[in-house]
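[1] For reference, the sequence and a predicted model appear below.
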Amino acid sequence: MNFVDESKSFTHQSEINYPIDKVFPQFNNLQNFVAWNDYFSGKDNQSYSFFTPYEGVGSGMKFSSEKGGDSGDFFIRYSNPNRTLRYQLFEGDDNNPYLIDVKFKSVGNKTKMFWNIHTPKRSYLQRSLNLVAEDFFIDNIDKSMKNLYQLLGNKVDRDQKLASVKYDSIMVENQDGQLLLGVNVSTKNTKDGLFKNVMMNHGKVLNFVRSDLGKKEDEFGMPVLLTNPSNLKDKEISYFYGVPLSKRVSVSDNNFNFQTLNASKVYVIYFQGNYNNRVKNIQELLKKAKKDTLRNGQLIEEFLEEPTDIQNVKLRMSLPVYR
């Protein structure tokens, strides 16, 4: 141990067959990051608490194991979009972090990543940990890249389906029943306020399902918003925001509850643009139901892409109809 330095730096290079605009957001958003990075996703019974902002500089999270295993904090300290990220990883109660720098380079439709990892300064008796740190992190990075490749493959399949979507046309589909876990909300229906409120609850629900319930991406469906379509012009609007689960689970937080969507025939319309402008398309669905002398249920809104900007959302809106 006399020859082991108090800290150690090492580098690693990895490559993934997806363009940088698909890859970087998976690193810059910590809720995305924990879904594929093997340091986190490879452990059972791990819980997370995420702190705003949820992406970019200043975002952070706390992780812990229910069985008293690994715990710590993880932060993004620097973010230059599509170019560079710096993370800090604190393990347990250690005040000296790992520094992890990742540089991104676009090579056609591929992305190269250059990792530089600096271990914490350790006391004399702990320095032997530096002997295994490099092998541990390189193995973790290689496993993580395989996970990310698979995850992005699923996203690309979804993107290809989105590319074939016809917007602003009403279609008739059969919708399966779903069990939803989410929150009931009442908020002011102002021009920008509703979208901000939906985004807040979007993050709240996903954070709860991923962190508190420990669900991975393939264990729950795309979030949906349920509301009464006849109330969309009221000064205050009530809605339910939740995600589909395959079965009921024990939930200790009273803010969350289950709702059931019954299987039904639905009128569907796809919308792209400013979130506030979707009302015209919803009115088209209601007119279609009235013309066909059918009653309707609650409007179902589903974001087809992660919503970030009110000006450019992609929505699937469906209206259950029956006689």
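    Alright, I've got the coordinates. Numbering: from 1, shown residues only.

[2] make it CA atoms for all contacts and neighbour counts henceforth
    Fine.

[3] In terms of secondary structure, what does the one helix or strand K103 maps to contact?
    Using DSSP states H and E, the element containing K103 is strand 98-107. Identification of packing neighbours for strand 98-107 by 3 or more CA pairs under 8 Å, 6 or more residues apart in numbering; DSSP states H and E yields helix 20-28, strand 84-91, strand 110-118.

[4] mind redoing it with 10 Å?
    In terms of contacts (3 or more CA pairs under 10 Å, 6 or more residues apart in numbering; DSSP states H and E), strand 98-107 is packed against strand 9-16, helix 20-28, strand 72-80, strand 84-91, strand 110-118.

[5] With mean neighbour count as added columns, please give the ones you listed in a markdown table.
    Listed next are those as a markdown table, based on neighbours: other CA atoms under 10 Å:
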| stretch | mean neighbour count |
| --- | --- |
| strand 9-16 | 15 |
| helix 20-28 | 19 |
| strand 72-80 | 18 |
| strand 84-91 | 20 |
| strand 110-118 | 18 |
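
[6] which stretch among these comes nearest L152?
    L152 sits nearest to helix 20-28 of all these, at 7.6 Å, using CA to CA.

[7] which residues of the chain fall in helices?
    20-28, 30-36, 38-41, 130-163, 193-207, 279-291 (DSSP state H).

[8] Use this one as the comparison:
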Amino acid sequence: MREVAAGLPGDPGPDPAAIARVVAAALDEDLGPEPGRDVTSQSTIPADEQGSADLVARADGVVAGLVVVPVVLDAVADRLGLGRASVEVVVPDGTRVARGDVLARLVGPVQVLLVAERTLLNLASRASGVATHTRRWADALAGTGALVLDTRKTTPGLRALEKYAVRCGGGTNKRMGLYDVAMVKDNHVAAAGSVTAAVEAVRARFPDVAIQVEADTADQALEAIAAGATFLLLDNMPTPLLAEVVAAVRAGEATGGRIELEATGNLTLDRAREVATTGVDYLSVGGLTHSSPILDLALDLTA
């Protein structure tokens, strides 16, 4: 069997520091204060016993999060003062898998494998669930020219992993946080007094960041463009109104330049292509990260 890299090909992967923090917190929960203990495994399995295990898909889906497996294994080994386990990845993140497929093979101290089991399964199952859900949206939009975006509606502490999982499923990341892109929404407009005032305030304070503006009406969209916005979130618009606003914005691009348009709010898979045909560039779907069920994975000892 050929050995392959765990990560999504061509992707830098999730931030290693963020993954290390998540793994440390998860092990603290499971093992108690450092170095921690597994009272069952440490009682029944000799510390020097070696073995192997397969990471297996228990359902069809898209795999993601295999990049965390060696991180978890190494962290457990270091905490317990045991030898490190090795990981042979069978399929990389982003691969469609079927029930029964072996995703990776693990070899090393059996205590390490079993202590790490739940943490690595929790993280990889969560990531794979996000990737599987995202793939449904990406497939629904195939050929339309529109892309599915994620949002900041992520599980606290898991943003780097969940946004990576979105990429594994064929989706696109929007902003990573409040720091990298300004997003002017209705509450900001209310506080500033108008769309124009809000855009100008952001530009004055943080001239280096891109500005996106949420618009509920055609008038708001056109005001945002006049203020200099080049990315609009068209929020909760029925398809006919969305089409009208897109047409109005596109009509002005010949003189004003390209505007990126995102449909957001109340989007469902069954109307994804309908929304895409209005000419938007993106559909943002908070449910990719806040409502994806896990993909069932298991770790089975083989020797």
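    Cool, the structure landed. As the structure is a computational prediction, the values presented were derived from the model and not from experiment.

[9] For the two chains, what TM-score is obtained?
    Scored against TM-score structural alignment, normalised by the length of structure 2, the superposed chains reach a TM-score of 0.32; 170 aligned residues with a CA RMSD of 6.7 Å.

[10] Turn the helices and strands packed on strand 98-107 of structure 1 into JSON lines, including distance to R295 of structure 1.
    Formatted as JSON lines, these follow (distance: least, CA to CA, whole Å):
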{"stretch": "strand 9-16", "distance to R295 of structure 1": "50"}
{"stretch": "helix 20-28", "distance to R295 of structure 1": "42"}
{"stretch": "strand 72-80", "distance to R295 of structure 1": "50"}
{"stretch": "strand 84-91", "distance to R295 of structure 1": "52"}
{"stretch": "strand 110-118", "distance to R295 of structure 1": "50"}
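
[11] distance of I19 of structure 2 from R135 of structure 2?
    23 Å (CA to CA, to the nearest Å).

[12] higher neighbour count, these two?
    Higher neighbour count among I19 of structure 2 and R135: R135, with 24 against 21, using other CA atoms under 10 Å.

[13] Isn't L85 of structure 1 up against F104?
    Yes: using CA atoms under 10 Å, L85 of structure 1 is in contact with F104, at 8.5 Å.

[14] residues shared between the contacts of those two?
    In terms of CA atoms under 10 Å, 6 or more residues apart in numbering, L85 of structure 1 and F104 are both contacted by the residues 24, 115.

[15] Spit out the contact partners of L299 of structure 1.
    224-230, 239, 266-267, 282, 285-286, 317-320.

[16] PyMOL command to pick out the buried ones of those residues?
    Applied in PyMOL, the following selects the buried portion of the contacts of L299 of structure 1 according to 16 or more other CA atoms under 10 Å:
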select buried, resi 224+225+226+227+229+239+266+267+282+285+286+317+318+319+320
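
[17] ends of stretch 250-260 of structure 2, how far apart?
    10 Å.

[18] actually stretch 44-57 of structure 2, not the one I typed
    For stretch 44-57 of structure 2, the first and last residues are 27 Å from each other (CA to CA).

[19] Stretch 72-87 of structure 2 too?
    Using CA to CA, the end-to-end distance of stretch 72-87 of structure 2 comes to 11 Å.

[20] M183 of structure 2 - that's part of a strand, no?
    Yes: using DSSP: H, G, I helix; E, B strand; the rest coil, the assignment for M183 of structure 2 is a strand.

[21] V199 is in contact with that one, correct?
    Yes: using CA under 10 Å, M183 of structure 2 is in contact with V199, at 9.3 Å.

[22] Looking at those two, which is more packed in?
    Ranked by neighbour count (other CA under 10 Å), M183 of structure 2 and V199 place V199 first, with 23 against 20.

[23] ok, and the closest non-adjacent residue to Q178 of structure 1?
    L261 (5.0 Å; CA to CA, 6 or more residues apart in numbering).

[24] gap between the one you found and L319 of structure 1?
    Distance, L261 of structure 1 to L319 of structure 1, by CA to CA: 12 Å.

[25] same check, this time on Q259 of structure 1
    The gap separating Q259 of structure 1 from L319 of structure 1 is 17 Å, by CA to CA.

[26] which parts of the strand holding K103 of structure 1 are buried?
    By neighbour count on 16+ other CA under 10 Å, the buried set for strand 98-107 of structure 1 is 98-106.

[27] Ignoring the adjacent residues along the chain, who's closest to E173 of structure 1?
    Per CA to CA, 6+ apart, closest to E173 of structure 1 is V266, 5.4 Å.

[28] which residues does that neighbour contact?
    170-175, 285, 289, 296-297, 299-300, 317-322.

[29] In strands only, show me the residues you listed.
    Counting by DSSP state E, the contacts of V266 of structure 1 place 171-175, 296, 299-300, 317-322 in strands.

[30] of all those residues, which two lie farthest apart?
    Taking CA to CA, the two most distant members of those are M317 and Y322; they sit 16.7 Å apart.

[31] K287 of structure 1 - how many residues pack around it?
    12.

[32] Just the buried residues of stretch 186-202 of structure 1, please?
    Buried, per 16+ other CA under 10 Å, within stretch 186-202 of structure 1: 189, 194-195, 198-199, 201-202.

[33] what's the first-to-last distance across stretch 240-260 of structure 2?
    First-to-last residue span, stretch 240-260 of structure 2, CA to CA: 19 Å.

[34] what about D78 of structure 2, how many residues close to it?
    14.

[35] where does it fall, helix, sheet strand or coil?
    helix.
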